[in-house]
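> with the input below, show me the fold.
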Amino acid sequence: MPEAHEPVPEHHAATKLSADEEHLARLGYSQELNRSWSGFSNFAISFSIISILAGCFTNYAAGFNNGGPISISWSWPILGIFILIIGFTMSELVSAYPTSGGIYWWAAKLGGARAGFFTGWLNLIGLIAVTAGVSYGCATFIDLTLDTVSDGWAESSGLGTIFIIFVVVLVLASVLNIFSSHLMAVLNNISVWWHVAGALIIVLILVIVPDSHQSPGYVFTETFNNSGWFDGSTSAFGFFAVVIPFGFLLTQYTITGFDASAHLSEETESASNAAARGIWQSILYSVIGGYILLLAVTFAIPDGVDGNPANAEVGLGGVAYIFNTALGQNWAGLVLFISAAAQFFCATACMTSASRMTFAFARDNGIPGSRRWAALSANRVPANAVMFVAITAALVTLPALKSINGIPTAFFAVTSIAVIGLYFAFAIPIWLRWRIGDDFELGSWNNGAKYKWMNIVAVVEIVVVCLFLMLPTVPAGAPWRDEFTWASVNYAPIVTIGALVALAVWWTVSARHWFTGPKTTIDKAVVEVFDE
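Reported below is the predicted structural model:
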């Protein structure tokens, strides 16, 4: 097999290639990765990364503290519709350009090398952050599970213990990814059924086991402001204009990572259709399944000692408080175990997606040390890229060793970085596709004339939500407040803006002289055969 940056010899032009390999050849690449993923496996990896059993639980408190039940019951379906529109616009793009580079490749194709450079780095930052966030969330739920089923575990638990579990999760996910691409396809197929069956079991437990449930009036009209802003008011204009949007993190973080279907397109059969379906179907089913799950959790919120719903306790303890109080130790332990296992599947899938993006971007010389990160192992897996993602994910999560009142605020910052990096990366090619208009070369799956409004709606939603996620989430994180502390700072905007400034300087001083966008790894003679 040729090296990552070497052209395929001309005699390969005579070789009979599949339709997928011909399409990839027209885009300039030889078939280096193992194309062993079915359409279901492609859908499965995005569905696994979205993981309603991960984001819905790990960020439940973020939504609940910033709005209360209405932030769950109303924000989720409304934002879900907008994200589905984003998915449709990306499905059209992957159908036309099914490459592992995905988002970056689309931007470079439609907007030139500079657009590709910025998009590639935003996408890479987002994928590494989401891998870190999911893996840390998995470690937290493993810790919660052990704390629930073992009376003595809490004595030795703490942020240090959770961080050690987090590192172990990264190591295990890396080993599984390095072993075999086909193994990852099988694991993601299993993951789908674990998520479906697990979510169904948890919903049934939450419906049957609790002695009482909250009323529909509570779930759909109750407000709660535990953000610290506006003195806890739930009637001030700022509550609706600022606090509730802070809670958008729950939905926007959970339903992300669906670009995995694009990054695995070079390993998927009938990719032009299968990867497109993988994106929008994974979003649609996750929005529906996640909403049912979140409603079941919210209806199960117990009453506090004064007979009122335990809003403050839920705000502090999240879903773990709900499960332990409403279900009891044994049932809570089962629910937490199901979720922790699902989150491990999710972390492993995130590692797969991030490593394929790293491989593709390095293949086009977009990362320092590109030759190393674009290298494939004997199993045709980008093993070096896997290790790069794992180590970087561990490093960016180090601030989670520091807590505010026992809460690792850095975890929520990492999830915000994941959302901002990924969705800003999505917005660039979506905007460029709209700008190019009817001159865009459509794939077999497309939105027809509907792209004219879909792409604009998608970009506006991304910009608005991401701007809210860069604001100080608590008063102590605002530099103009007397109670300001650096430990409370939302460092998502610092990382995002810092990265953009660094990339702008890097591009101006150096990268523009050597980064030319997607390279060709297949001899032009091969492409000419198909174009005749």
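> CA atoms for contacts and neighbours, from now on please.
Fine.
> from the opening residue of stretch 213-226 to its closing one, how far?
End-to-end distance for stretch 213-226, by Cα to Cα, to the nearest Å: 22 Å.
> where along the stretch 151-300 of the chain do the strands fall?
With strands called from DSSP state E, counting those that start in this stretch, the stretch 151-300 of the chain shows them at 224-225.
> I meant the chain, not that one.
With strands called from DSSP state E, the chain shows them at 66-67, 224-225.
> rebuild those strands as a markdown table, extending it with mean neighbour count and distance to S51.
Converted to a markdown table, those look like this (neighbours: other Cα atoms under 10 Å; distance: least, Cα to Cα, whole Å):
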| stretch | mean neighbour count | distance to S51 |
| --- | --- | --- |
| strand 66-67 | 30 | 22 |
| strand 224-225 | 23 | 26 |
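> how about those strands in CSV, adding distance to T140?
Shown next, in CSV, are these (distance: least, Cα to Cα, whole Å):
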stretch, distance to T140
strand 66-67, 21
strand 224-225, 25
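> and of those, who's closest to A504?
A504 lies closest to strand 66-67 among these, at 34.3 Å (Cα to Cα).
> now F141, nearest residue through space, not along the chain?
Nearest residue to F141 in three dimensions, chain neighbours excluded: A340, at 5.3 Å (Cα to Cα, 6 or more residues apart in numbering).
> here is the second sequence; please produce its structure so I can put it next to the first one:
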Amino acid sequence: MAVESASDAQLLAAMGYKQELRRQYSTIHIFAITFSIMGLMPSIASALSFSLLVGPAGMVWGWVSATFFIFLVGLSMGDLASALPTAGGLYWWTHHFAAKRFKNPLSFLVGYSNTLGLIGGLCSLDYTLSLMILSCVSIHNDGEWTASRGVIYAVFAAILILHGVGAAFLGRLMPRILTVCLYLNIALVVATVVALPVGKRVVRHEPLNSAGYVFGHVENQTGWPVGWAFFLSWLAPIWSVASFDSCVHMSEEAMHAARAVPLGIVWTAGSAWVLGFLCVAVIAAVMDTNVDHTLSSVFGQPMAQIYYDALGKRGALGFMAAIIFVQFLMGLTVMVATSRQAWAFSRDGALPFSNFFRHISTRVKYQPVRVVMGLVVMGLIVGLLCLINNAAANALFSLFVASNYLSWGLPIFCRLVWGQHEFQPGEFYTGVWSRPIATVAVIYLAFGIVLSMFPTTGPNPSHPAEDMNYTVVINGIVWAGCLIYYALFARRWFTGPKVTATTSLNAEVSKNQTETTFDGEWA
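From the prediction side, this is the model:
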């Protein structure tokens, strides 16, 4: 471990950074971070309303096709993560590979897009968790009670604050928490896959749906043509498997990061492809053949309705309680990963009050406590969208997807177009397939951004204010605001990643740096 830590520190120094965080995460821990954040069953449950846009067949084949392309993105990102493992990953890679005149603005855009996207992901996860908790109350009251938006926000705020406290003060316990979370996620998948069919056949004495229904029944729930509605069903796996870049943000705490980080990415994307298919196929086999019954559940949560139909009231409450606990741990790991991205961006002086937020607390075992508390405050503000309506709340999902996809796509694009000669493969490398995989990944990510901006109800929604997709508005404001802020102000002081160590891999960084400091002293 000592040898690996020294090697990791040397590689980090070669990229211009001094080791500041504690390296304590093994390869299995890094995989546990992204697998736990993905939280397969809770994520599938949260996004089920997107999955069923064209019925069970759309849910199953939409998952298989979308996660195939997501796996290719994971391979391409793994190439970069192995070559250049740093907590600032995405915006650092963009700066390293982009043409000289685009380095700073594109790096600035990717850093902000990634940070705000992760905040949106954290808020969307905690929002759906609050809905799950309240759906259990509804099940307990036999569907006769429905939470108001004020109650939903209050539960959301309490969850977010608990995640902030846990991320700030449980740093030394996080490897153990992640290991437990990994096993719980796998156990929840296995239990669901076994219990739902058994409950349907043995407890409820009802037959399973036929293979023809599971793999071939199409029921368009939108106003779009069925072909485009099928692509919209991709939004479920896109949201569910949209956090494997969290591995990248933990690079400076990983042991043997050049191997651990890419393996964590690829294992997560691969397991989502296979295990996710198994989960959605079983859900399609046990769900009510009337799709509207599931989507318009009186419990306010389609997955709660599926558990209820297959297992009864007690069984539904038991499984929903398990999902809630696992999703709570998911939120904790998302908070940890998001704090590392925000901390890295503050270290490079890009966020407001960067000198304050880049502080690492030695009192609580080398944790970025200040940035965690800042994320809680930011999350409470962004989460106010839940008070408006469902469309505004869904904007949290959209901010997460579109901003993340832009952040993933730009560094891969920069490597393909300008930086191939700068790319030196690390321990993980896809070889001759690297460029073709990266090309397909960029095309898919661009398509995913466009897809996330379409209203799911159809081209002529009956309630425009409620059914509108606010992605284009929110992300447009984020991206345009970021570039305007850079053009008017940040270009004067943001010169890319700052050097805090004496050796720099990127000559352009040291060339562009006019002044770099570390803890108030010359680096």
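> alignment lookup: the residue nearest to F141 of structure 1 to structure 2.
Matched to structure 2 by TM-score structural alignment, A340 of structure 1 sits across from I324.
> swap in V501 of structure 1?
In structure 2, the residue matched to V501 of structure 1 (TM-score structural alignment) is A480.
> if I look at that match, how far off is S407 of structure 2?
Shown here: A480 of structure 2 relative to S407 of structure 2, a distance of 15 Å by Cα to Cα.
> quick one: which of those two has more around it?
Legend: neighbour count by other Cα atoms under 10 Å for A480 of structure 2 and S407, higher for S407 (26 against 13).
> return the residue of structure 1 aligned against that one.
By TM-score structural alignment, S407 of structure 2 lines up with A425 in structure 1.
> and Y112 of structure 2, by the same measure?
Alignment note: Y112 of structure 2 maps to W121 in structure 1; criterion TM-score structural alignment.
> same thing with F489 of structure 2?
Structural alignment (TM-score structural alignment) places F489 of structure 2 against S510 in structure 1.
> so what's the residue count around that match?
Neighbour number of S510 of structure 1 under other Cα under 10 Å is 11.
> the one 4 residues further on now?
Applying the criterion other Cα under 10 Å, we find 10 residues in the vicinity of W514 of structure 1.
> picking up where we left off before, tell me how far the match of S407 of structure 2 lies from L79 of structure 1.
Going from A425 of structure 1 to L79 of structure 1 by Cα to Cα gives 18 Å.
> please apply the same query to F468 of structure 1.
14 Å.
> now W229 of structure 1
Applying Cα to Cα, the value for W229 of structure 1 to L79 of structure 1 is 23 Å.
> what do you get for A154 of structure 1?
According to Cα to Cα, A154 of structure 1 and L79 of structure 1 sit 37 Å apart.
> need the contact list for A402 of structure 2.
A402 of structure 2 makes contact with G117, G448, I449, S452, T471, N475, according to Cα atoms under 8 Å, 6 or more residues apart in numbering.
> using JSON lines, lay out these together with neighbour count.
Shown next, in JSON lines, are the contacts of A402 of structure 2 (neighbours: other Cα atoms under 10 Å):
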{"residue": "G117", "neighbour count": "27"}
{"residue": "G448", "neighbour count": "21"}
{"residue": "I449", "neighbour count": "20"}
{"residue": "S452", "neighbour count": "23"}
{"residue": "T471", "neighbour count": "27"}
{"residue": "N475", "neighbour count": "22"}
